[in-house]
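> Task: produce atomic coordinates for the following.
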Amino acid sequence: MERLRTSHTGKQIERTQRRSRNKKGQTTGSAARQVADAFLSHRFLPLVKRELLAGWRQKETDFFESLGHLAASFGFEPLPASVNVFPLNVHLAYKAAVEIVNPKIDGYLEIAEIDGRVRLVTAAQLDTGLHLYQIPLRPIYRLGRDRSHRREYLLLMSVLAYLCQVVSLPNFRDGYMGGCYEMIGEMLCDMEGEYSEGELRGIVDEFVQVRNEGYHMLDLINDSSHLPRWQGRLKRLKPVTALQREIHKVASNFFALYKQYPQRTYHDNVFDGFLLPSEEYRTLANEYISIIWPEDGWLYEQAVDYFESNRQEDVVQEEPLYLHVYDCPFPAPKDNLDFEIRLFDYLLDLEDILFKLL
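Down below sits the predicted model:
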């Protein structure tokens, strides 16, 4: 899928129950007679939850108003509200619209509740390429121990401070990856016979390093002084070597992103369960995006294998969504994902640099 390209609105978008099939509706007049006749030959089950019918007139009005905007944008004649009683009319009209719209978009047509109003939304995912966006801290720790690379180290610390403090990337102490490390440590107790005494000492040393040097580095990058000093550190590093040029470039890119979007996080446009909500097995964004500790070695390989084995069972990967909300004719996108596109690209660049520091 093509990488999609914003202006963030901050609207809260929540998935609502899609109108189900074969649900009992409410109406008056001639329609009531039809329902009565149907009752003579059919057994009705309580398929419609009472809360779904609460405020149903407004929901129906909102839906068909939004459907009109959608139809105007895609050039088709929508089914009218009179096609059946609520909620069957919504279901039939939505199903007909899906058959027309979905083939024309790189995504899905969904019903959502936005600011208390029922709206039709076209949603497409940013293609993250099923990549693991893992930013290792250990290479930066090692770089910092070399006084000749002090300026590169401090510049990278400003970048990591931005990713932790502003972008809110998960980490190996509090996030999913921390749980992976703990799980692997517990599994190690059952694998003692598979390793020699020397190998076990090396593995245990890796876990000790995570809790000592690793946690200490997390504390350092959460220092509030790194962001105010970022621009000055960019100016002080005069790139000469290839490594310095790469570090300066990626730090400059992240700094420009920070200045343009000073409060954006990686998950602002990730709406868990919005697409294909019936699928139970999902890879969440905080699972494939993380700050990790080692960039190689036994623990690194075990963590990657653990994640990949779990992801193989998943059907959906939660990614940033590109949304059009049909609350008016020909709506502009709520967010063109400029921030997310650049963020993920820069994360890959940073990851490449850090893995080169082996």
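> contacts and neighbour counts: CA atoms only from here.
Will do.
> Can you show me the helices along the stretch 1-150 of the chain?
For the stretch 1-150 of the chain, the helices defined by DSSP state H, counting those that start in this stretch cover 30-41, 50-53, 56-74, 88-101, 138-144, 150-165.
> between the ones you listed, which gets nearest to residue 300?
Comparing the helices of the stretch 1-150 of the chain against residue 300 with Cα to Cα, the closest turns out to be helix 138-144 (11.3 Å).
> ok, which stretches of the stretch 251-358 of the chain are helices?
Ranges of helices in the stretch 251-358 of the chain, per DSSP H, counting those that start in this stretch, are 285-288, 298-311, 338-356.
> Another sequence for comparison is provided below:
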Amino acid sequence: MNYATQHHIGNYQHTRTATTTAITPTVRRVRPLVTKAKRCKPGAERQTEIRTHSNATNGILKCTFLPKLKTAQSVQACKKTAKTERDFYQSLYKLAEHYSIEPMQTKHFGFPYNIALSMWDMEAKVKRTNIYWEEIRLVQDSEKTFLTSEERFDTGTTLYYIPIVPLYQMLHDKMRKKNAKLLVSVCSYLYHIADIPYYRQEKSYLYWLYEMHQDWAEDEENQELKRELKQAELIGNIIEQKLFSRHNLTFFKQRLNGFISRDTFDHQCWQIACNAFTLYTKYPKATIFRNAPLPEQDPYNDDYENEIIGMEKYISFIADTKGWLYENIESCINNEFNECGIMEEPTICKAFDDSEISQTNLDFESRLFALLNDLSYVLNNYKTT
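A predicted model of the protein is given here:
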């Protein structure tokens, strides 16, 4: 179950297809004849009738024609096809070994059906064994032919926003203070190591949205909006100071081992902290953006970068996910995202050519997004006693 804040981003697509304009070929006009053809006048005498020899009809069977492949151009094409097939199968076996798959034997089929059949077979098998598989592509250039695979983590239409106002309230709750300290260590890991953006940082996407609402509040004299903005600023600064201290990481294990669960909420906090500490131990330097796709350029669209939903836009710490202020922020986010066509997600591209094959996977991303989801759920459902 996905507990993080959700919204539908509309119909977006991963790739854009450039529109091409057909070029009309030049029409060659047929020149008219200068003079009309004259008919031959019939003569008085008929010409001598000539009959075809009886064996002439079988003459074509005695002729020898060279096969088309014997021409220099066809021989060159045949060599090129043979190299393409050789490169393809070398790449195919590397891909099959990487994903521990037994490929179908297709060499006895004719070209290019053998290649198409191999790719169809491999796509079906990789899809069954790798939940993050996206597609397999055949790449050809002037020198070689090889396969590439793309693995992508599907984030869905979820805003992975971690509210810190509930964490602040928990720190002032005598019954849940130990829970709060445990979750502060979790958030400190996300802040320092996983590199989750914080909404009080000027470079963050949410900082710009809060500033925009601050301007609106001043123009419209909206007291309720001003109050929530002031709270978001004050609490945001206080919690950031706590998260900034690396002592939270130093005492992470000690807090985890000394925590005693008394009820369901305690157990949820403890489990979240266990998962975070495991990630911190196994991937001590990994960030959420380690497999963020590199921005592509669309030559047909100058505003291509403005149509991308970057990962930093839907992953962040936030003041709160309740109240009038958040409803307005969420509305702005939905309006902006609905105008975008591409959503960035953790992606790994592997080339099966002569280079070394990347052993990177999406295990870290899978665990981290699950952690963000669970942490958001606990904080959003925390109630002061």
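> if we can go back for a sec, and the helices of the stretch 1-150 of structure 1 as JSON lines, adding distance to residue 310 of structure 1 and mean neighbour count?
As requested, these are arranged in JSON lines below (distance: least, Cα to Cα, whole Å; neighbours: other Cα atoms under 10 Å):
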{"stretch": "helix 30-41", "distance to residue 310 of structure 1": "49", "mean neighbour count": "12"}
{"stretch": "helix 50-53", "distance to residue 310 of structure 1": "35", "mean neighbour count": "11"}
{"stretch": "helix 56-74", "distance to residue 310 of structure 1": "38", "mean neighbour count": "19"}
{"stretch": "helix 88-101", "distance to residue 310 of structure 1": "32", "mean neighbour count": "18"}
{"stretch": "helix 138-144", "distance to residue 310 of structure 1": "25", "mean neighbour count": "18"}
{"stretch": "helix 150-165", "distance to residue 310 of structure 1": "25", "mean neighbour count": "23"}
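> winner for burial among the helices of the stretch 251-358 of structure 1?
Mean neighbours per residue, mean count of other Cα atoms under 10 Å, is largest over the helices of the stretch 251-358 of structure 1 for helix 285-288, with a mean of 20.
> Give me the contact list for it.
Residues outside helix 285-288 of structure 1 that contact it (Cα atoms under 8 Å, 6 or more residues apart in numbering) are 131-134, 169-170, 175-177, 267, 270, 307, 317-319.
> Check the offset of that helix from the chain's centre.
8 Å (Cα atoms, centre = their mean, to the nearest Å).
> So which bit of structure 2 is it matched to?
The aligned range for helix 285-288 of structure 1 in structure 2 is 311-314, by TM-score structural alignment.
> Check the gap between the spatially most central residue of structure 2 and residue 200 of structure 2 for me.
For structure 2, the residue nearest the mean C-alpha position is residue 345 (4.3 Å; Cα atoms, centre = their mean). For residue 345 of structure 2, the distance to residue 200 of structure 2 (Cα to Cα, to the nearest Å) stands at 24 Å.
> And residue 86 of structure 2, by the same measure?
Shown here: residue 86 of structure 2 relative to residue 200 of structure 2, a distance of 56 Å by Cα to Cα.
> go on, residue 80 of structure 2?
Look at residue 80 of structure 2 and residue 200 of structure 2: by Cα to Cα, they are 59 Å apart.
> which of these two has more neighbours?
Higher neighbour count among residue 80 of structure 2 and residue 200: residue 200, with 21 against 12, using other Cα atoms under 10 Å.
> Now do the same for the counterpart of that one in structure 1: helix, strand or coil?
Alignment note (TM-score structural alignment): residue 200 of structure 2 maps to residue 173 of structure 1. State at residue 173 of structure 1, reduced to three classes by DSSP: H, G, I helix; E, B strand; the rest coil: coil.
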